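Student: just to be clear, the model below is a prediction. Sequence and coordinates:
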Amino acid sequence: MSAGASRSISNIMASHQVRREYPTSADAYELLEEAGRGVSATVWSAICKPFNEPVAIKLMDLENMNCSLDEIVREAQTMRSLNHPCLLPLLASFVHRENLWMVMPYVSGGSVLNIMRFAYPDGLDEPVIATIMRDVLRGLEYLHRRGIIHRDVKAGNILLDAGGHVLLADFGVATTLERGGSWGNLVLARNTFVGTPCWMAPEVMEQTQGYDERADIWSFGITLLEMAHGHAPFARLPPMKVLLMTLQNPPPTLDSEPTKKPYSKAMRELVAKCLVKDPARRPSASSLLEHKFFKTAHDSSYLQRHLLAGLPSVPERVQLMKAGHGTRPDV
């Protein structure tokens, strides 16, 4: 499947630009193999039979969802309306039996987390990190300008296609900020507890004052550390301990753990700017894009040559990790 998938991502993205309509019935898709599993969702590689195109399908168990079907439909409609080269598009969504089916392009390079755990357990080189995270910021800038918080930025939700293009994925917990008062006045107060504890901003954990898009900037800073160290801060601790450490301790830094690679002063400064406990003092995605750290960023072909070249396919990596190569069989 990987050869077809390598060619298909650009085709699918191009068709998304002109709003190609993908089927909304389960019999139009052939599920091939499981590519990932979470608490309430399973991701499958599949074929869209009418177009003969590889796709990825997330099956979300509606019985395990903590929100109503109406909320899920509204979120899916929001996802469907997004159109940016650094965001993984939602091609179609529909309910079949007890699952919500969410159809997305199949991204053959897999997640940055999967790549690190297979081949770079001690972290990535700085130019690679800069190249990936610049495009993540571009995606976040687009979302934030539309009043949308991603709420789960981490290496596991950053995908690479065969050409090294970066796609920010998994809007399963993304939410649109509610409008209130006059036109354009956003009520910046979400009080729902979602996201992954290691990457979660302090104000999201506290659930007292609500939070806004600056929670994503904290998660972005934690993801910088994740890519430098090979894991997020406190990653080996239980969730409640992570919450306590995040709330009570000073923010983690690039030097909180020893690294096996050299990192610049600019990267240290960028991490420190993101990981400020007071969200009002965190910079926006737009302003972070101007930071000197990103002067070391390259184009997508750089990632293809320096990160993806020579790697087995995602299913092969998963099987090899299950057999003991790498650390954990995550995608």
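Tutor: Sure thing, it's come through.

Student: CA only for contacts and neighbour counts going forward, please
Tutor: Fine.

Student: distance check, Pro197 against Gly147.
Tutor: From Pro197 across to Gly147, the span is 23 Å (CA to CA, to the nearest Å).

Student: okay, now the one to match up with it:
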Amino acid sequence: MSPAAQFLNGWGSSSIAAEPKPDDEGQPIGINNEYVVGRQIGAGGFSVVKEVIGMDNDGRRTKRAVKIVRKSVANASEAENDKAQQAVDYEIGIWRYLNHPYILQLHTSFITDFATFCIMDLVESGSLYDLLNELRNNGQMGLRPELARTYAHQLASALRYMHADVRLVHRDVKLENCLVQIGPQDDCGSMKLCDFGLASFVDGDSGMADSIRSLDSDDNKDPAGTLEYLAPELLGGSTRKDYSADIWAFGVCVYTMVTGKRPFAHTIQFKLVELIEAGDWNKDLVETSPAGQVACEDICDLLHGCLNTDPDLRWTIADVMDCKWFQGLVDVAADSDWEHVNNTQD
């Protein structure tokens, strides 16, 4: 058979293109199909994050992000898929109540037979972790002074809101969970704390605890969070879920923003644990950093308070907000006119 005949013989015999998945690019999603799925911008575990395009109430085009957790993921067992759905349901149950300028906002969420969808703010500048890595690759260790001070204060403001207003402990504060949105005319931008999958209410005074349960398993004795940011008492087997562990993790974030290095780092895990339990960090790195050359003593005072190995002597978020390094900065969300908890979803 000639090449031409072979071509004509195969014309139309190829299989029909697969039907698009509900979360494929170009597909409409939403309660009323008000969003169109765009390009993928991230993935991890059982979820993917994509852009979505929609319209606001004035008919203007809006760009947001959607976190998608499919009901069934290939190569995962039914139990694993069920656990992923429980985890996202738990996170939504907390996240939907949070409303703060330095917390990533959840606009709405909905569930279909295919997946759970979370529509949230789109942050395109990456995380503080990404920013510090980029600076390190360019030979700069740590953020410039005003940037380190601004982002540290914004993160502290988000934690003050969670601890004092909502009575919620985050339990996974880290640079990777601090997203940064920098506009074209914005020197600093704003930080957005995200990922509330490990968060727990400390008591029932928030008015929300009755409908939220912890996902911690009784047979799982490993501490929740990321090792490099874990407080020493958690490494010793403590199951306490109070605010002090967030303050320690905040201290680790501040030290890293200022110096470009973590206060406790080692490639061998048990050595890292020993360093964390000892609580000794390098003040010389703070002194020689860009921010340290401007306000070394004030920064070190904050770090000594946050990285105290005794959780009962560690600073509270109120102590953090009152520190000398933050003098002159205003916590806008502490204003009585700010709407905190209520009606944050569309």
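Tutor: Perfect, I can see it now. The model shown is predicted, which means the values in this text are computed figures rather than measured ones.

Student: picking that back up, more neighbours: which of Pro197 and Gly147 of structure 1?
Tutor: The neighbour comparison of Pro197 of structure 1 against Gly147 (other CA atoms under 10 Å) goes to Pro197, with 22 against 19.

Student: Lys241 is in contact with the more buried one, correct?
Tutor: No. Under the criterion of CA atoms under 8 Å, Pro197 of structure 1 makes no contact with Lys241, lying 9.5 Å away.

Student: name the nearest residue to the aligned partner of Glu75 of structure 1 in structure 2, sequence neighbours excluded.
Tutor: Residue mapping for Glu75 of structure 1 onto structure 2 gives Glu91, with TM-score structural alignment as the criterion. Residue nearest to Glu91 of structure 2 in three dimensions, not counting chain neighbours: Gly197, with 4.7 Å by CA to CA, 6 or more residues apart in numbering.

Student: residue in structure 1 matching that neighbour?
Tutor: Using TM-score structural alignment, Gly197 of structure 2 pairs with Gly172 in structure 1.

Student: please report how far its match lies from Ala41 of structure 1.
Tutor: Taking CA to CA, one finds Gly172 of structure 1 at 10 Å from Ala41 of structure 1.

Student: roughly how far does the residue nearest to Glu91 of structure 2 sit from Gly10 of structure 2?
Tutor: With CA to CA as the criterion, Gly197 of structure 2 and Gly10 of structure 2 are 52 Å apart.

Student: so those two - more neighbours on which side?
Tutor: Gly197 (20 against 9).

Student: so what's that one up against?
Tutor: For Gly197 of structure 2, the contact set (CA atoms under 8 Å, 6 or more residues apart in numbering) comprises Ala87, Val88, Tyr90, Glu91.

Student: can you say which of the residues you listed are buried?
Tutor: Ala87, Val88, Tyr90, Glu91 (16 or more other CA atoms under 10 Å).

Student: within the helices and strands, which one has the corresponding residue of structure 2 for Tyr106 of structure 1?
Tutor: Aligned counterpart of Tyr106 of structure 1 in structure 2: Leu122 (TM-score structural alignment). Following DSSP states H and E, one finds Leu122 of structure 2 outside all helices and strands.

Student: my read is that Leu122 of structure 2 contacts Thr62, right?
Tutor: No. Look at Leu122 of structure 2 against Thr62 with CA under 8 Å: they stay out of range, at 9.9 Å.

Student: more crowded one of the two?
Tutor: Neighbour comparison, Leu122 of structure 2 and Thr62: the larger count goes to Leu122, with 20 against 12 (by other CA under 10 Å).

Student: where do the helices of the stretch 201-331 of structure 1 begin and end?
Tutor: 202-206, 214-229, 239-248, 265-274, 285-288, 300-303, 314-322 (DSSP state H, counting those that start in this stretch).

Student: go on, the stretch 51-200 of structure 2?
Tutor: 78-95, 128-137, 145-160.

Student: of all those helices, which one is nearest Ala115 of structure 2?
Tutor: helix 78-95 (8.7 Å; CA to CA).

Student: re the thing from before, export the helices of the stretch 51-200 of structure 2 to CSV and tack on distance to Arg262 of structure 2?
Tutor: CSV is the format used below for these (distance: least, CA to CA, whole Å):
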stretch, distance to Arg262 of structure 2
helix 78-95, 28
helix 128-137, 11
helix 145-160, 14
